[in-house]
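**Student:** Turn this into a model:
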Amino acid sequence: MVLEKDMSKIKVLHIITRLDKGGSAENTLLTVSLLNKEEFKVTLISGHTNDPDKEIASFITQKNLDYFLMPELVRKISPLKDIKAFFKIYHFIKKQGFDIVHTHTSKAGMLGRWAAKLAGVKIIVHTPHGHIFYGYFGWFKTKLFIYLERLTGPLTDKIITLTQRGKEEHVKYRIARPDKFVPIYSGIDVGKFVDFHADAVKEKEKLNIPLDVPVIGTVTRLAPVKGNQYLIASLPEVVKLFPTLKVLIVGDGSERGKLERYVKKLSLLENVIFLGICKDVRGILNTFDIFVLPSLNEGMGRCMLEAQALGVPVVATKVGGIPEVVRDSIGGILVPPRNPEAMAEAIINLLKNKSLRDNMSEEAKRWVGHRFSAGAMVEKISDLYKELIGAM
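**Tutor:** Here you go, the predicted model:
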């Protein structure tokens, strides 16, 4: 596919390693689809996704996006594929002559920024989508990533962090000069959630949950850094007071088997339901009385925005960018990480107090609608692009 030349528009290339379901992919797809097509000519490159490619293809066709699949672009370190991906990106950029290259996530960020620099691109922007400074990898791999980010930071004109906390962490680890960082909150399609009117009764029926049974849950990756074992560890205390409680865990990952065994060990098989990956979580979220996120590290926690947009109060750990997403004691309750006792206390407090949940529900909806819309996010990114172009 050859792109048509349009000298009147700013040509922007977005590169992301993969478009698997999750915050980084959703952020990127919203950005490329909502940028003003009268001002920008936008192209997207990604590697293969683990989700059905036809779903991505359907979205791209619906939004009329210029999209190029690059199979060599993979998440794991693969010297041969990485070299091939680097040169393919380089030649693509040289041929198309982009004004701006905007990379997303670690691997695409490394390969894309160096390829863009070598190809002579004047403006390079990067969004890390969280950070990998602790909790995600072992000691050696973490140190390697930090070293590579420090090498690549000087090539980058602006680095968009999802929160102010994200900026502070990157500066702390000396990834780049402080003036290179721009915090822009990751937005969601607020209307998709605020205007969602599923019948909670029917949703509970689908899950075989009686109407009067309290429901809490989470939408997360089942990985060590997400701290799901601490949510499970908090449940025995909660179940003592609410024996019929149902806990819905949406998501999958390497820890699933371990977590299922832990649930069995704590005799919680009647309470905890692992639902796996769900295409559309809105109906499930609509059954929640409380959304719980027990992460040990979190760039932002996009799923909490979606829960709050639906009016679900949140109990979450006070780590990473979460305190910027959930207002403690207003839209939810924040607790220390790795503290099942504090988490149980917060869950019990909210389950006992419906009026408090109702108040938090209204506050959460207002907060997300005002501060975290996709439109507001893309407007700020658009302004940043134009500011950088104007400074050339």
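**Student:** only C-alpha atoms for contact and neighbour calcs from this point on.
**Tutor:** Fine.
**Student:** Just list what the helix or strand that Phe92 is a member of packs against, helices and strands only.
**Tutor:** Using DSSP states H and E, Phe92 falls within helix 79-96. When contacts are defined as 3 or more CA pairs under 8 Å, 6 or more residues apart in numbering; DSSP states H and E, helix 79-96 packs onto helix 106-118.
**Student:** before we move on, the earlier item: past the helix holding Phe92, which element shows up next along the chain?
**Tutor:** Going down the chain from helix 79-96, the next helix or strand is strand 100-104, by DSSP H and E.
**Student:** To compare against the first, here's the next sequence to fold:
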Amino acid sequence: MEILQALFFPPEQPGGVSSMIPYVQERFNKAGWPMEMFSLPKRLRGKGQEEVTFNTFDVAQFAGNPIVDKYVQTYRDYIWWTRMRIKRSYDLIHAHHPIAALAMKKLYPETPLVMTIHSSYERELILNGKIQPDGPEHRFLTSIYGELEETVDRLLTVSESFRNYMVPYIQRPDEVKVIANGYDERRFKPISHENAVPQLITVCRLVPAKGLDILLHACADLKQRGFNFVLHIIGDGPIREELEQLAVELELYDDIIFYGYMLHPEEFMPFFDVFVLPSRAEAFGSVFAEAALCWLALVGTDVGGISEQIEDGVNGLLVPPDQPAALADALEKVLSDPTYRYNLARAGWEKAKKAYSLTRVISELKQVYTEACPNTK
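**Tutor:** Here you go, the predicted structure:
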């Protein structure tokens, strides 16, 4: 069976897809299942002129909205680029973004197409203050779920939480299969170390949805309680300057290191003690599994896929979103008791090895692919 993995941007971009798909490709190729990757160049814009229509709703009602128009134009560009670059057929296409899925099915309607929904663009836009709930952009983006359900041959997602999130927007949620992300253990090498001052680390895009403002306020609280620590922030984004200014205002700037974007943070992560990310929403939260495989104690918010990875008090700590005092209390627990921190990290590592192994993902994907192409070997 020859398979095409259709991504949105190239796999060097940060995120769960980039953390997994290149390693999935490597495993499938070694097993004799030829697999290629395809994506849209990040700088390609405004090339496509295709007329866009959807089967389940009228896109014309959203015409003139800047966010919708940009989304539709990107869809046109993906079609244009695919026509330009792909000159052969595949037995199956596995898409990892709605635009990739819809474009591929339009161009190759007879090819079985599996689609994994990894995240919610509309929820991210709402949390980042870009759109309003129930506004036109929100209605357009949530309508895409129904379009995908009618268009693709098999719909997957990465957590039970996200499948539940989609329930209002699709007709057959029970048919959506959950395959949690998995990771190649060879990438993660826990390192025995002792830090005189506890080292906290977070890895994410610097956007409001990740809750780093809450983290900084929690760290200011910890400092007032007399705790020493260093917070390492890996990632970049539109609110970096705002976060740096907040660190200054909270008298934290000397306790924080802003690194900017890093391609392989897992190579850096094992030298730290605690991974913390107070996201306001996460479909899965790949970076928690990656941090667990690096043997770090986990502290996260009780939202989405994070709460499916962490059992509070067993393999990490969960706190409500948008509550800096609760986050400070959780961080105090892991900073004040190294033995407790170690036990949480060990339990997190054991669960991540078992639940988020790449071998498990490969096995589940082979089953899905075989069901989609029963007559192809």
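**Student:** what TM-score do we get after superposing?
**Tutor:** The TM-score (TM-score structural alignment, normalised by the length of the second structure) is 0.84; 348 aligned residues with a CA RMSD of 2.6 Å.
**Student:** hmm, back to that, in the helix holding Phe92 of the first structure, what's buried?
**Tutor:** 82, 84-86, 88-90, 92-94 (16 or more other CA atoms under 10 Å).
**Student:** Just the angle for it relative to strand 100-104, thanks.
**Tutor:** 150 degrees (axes from the mean of the first three to the mean of the last three CA atoms, to 10 degrees).
**Student:** Please, where are all the strands along the stretch 151-300 of the second structure?
**Tutor:** 154-157, 177-178, 199-203, 230-234, 256-260, 274-277, 297-301 (DSSP state E, counting those that start in this stretch).
**Student:** which residues are contacting the third one?
**Tutor:** The list of residues contacting strand 199-203 of the second structure from outside it, by CA atoms under 8 Å, 6 or more residues apart in numbering, reads 229-235, 265, 269, 272-277, 287.
**Student:** Contact partners for whichever residue in the first structure pairs up with Phe9 of the second structure?
**Tutor:** In the first structure, the residue paired with Phe9 of the second structure is Arg18, using TM-score structural alignment. The contact partners of Arg18 of the first structure, by CA under 8 Å, 6+ apart, come to 25, 46-49, 73-75.
**Student:** picking up where we left off before, okay if I get the strands of the stretch 151-300 of the second structure as TSV plus mean neighbour count and distance to Glu147 of the second structure?
**Tutor:** Output for those, formatted as TSV (neighbours: other CA atoms under 10 Å; distance: least, CA to CA, whole Å):
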stretch	mean neighbour count	distance to Glu147 of the second structure
strand 154-157	21	11
strand 177-178	18	17
strand 199-203	22	33
strand 230-234	20	36
strand 256-260	15	37
strand 274-277	26	33
strand 297-301	27	31
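**Student:** Turn the ones you listed into TSV, including distance to Ala325 of the second structure.
**Tutor:** Converted to TSV, the strands of the stretch 151-300 of the second structure look like this (distance: least, CA to CA, whole Å):
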stretch	distance to Ala325 of the second structure
strand 154-157	33
strand 177-178	34
strand 199-203	17
strand 230-234	17
strand 256-260	19
strand 274-277	14
strand 297-301	13
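**Student:** Which among the ones you listed is found nearest to Leu4 of the second structure?
**Tutor:** Nearest of these to Leu4 of the second structure, taken as CA to CA: strand 154-157 at 14.9 Å.
**Student:** neighbours of Glu26 of the first structure, just the number please.
**Tutor:** 17 (other CA atoms under 10 Å).
**Student:** That one maps to what in the second structure?
**Tutor:** Glu26 of the first structure maps onto Ser19 in the second structure, by TM-score structural alignment.
**Student:** is it true that Lys365 of the first structure touches Leu310?
**Tutor:** Yes. Counting by CA atoms under 8 Å, Leu310 is a contact partner of Lys365 of the first structure at 6.6 Å.
**Student:** Comparing the two, which residue is more hemmed in?
**Tutor:** Neighbours per residue (other CA under 10 Å) separate Lys365 of the first structure from Leu310, with Leu310 holding more: 27 against 23.
**Student:** All good on my end, thank you.
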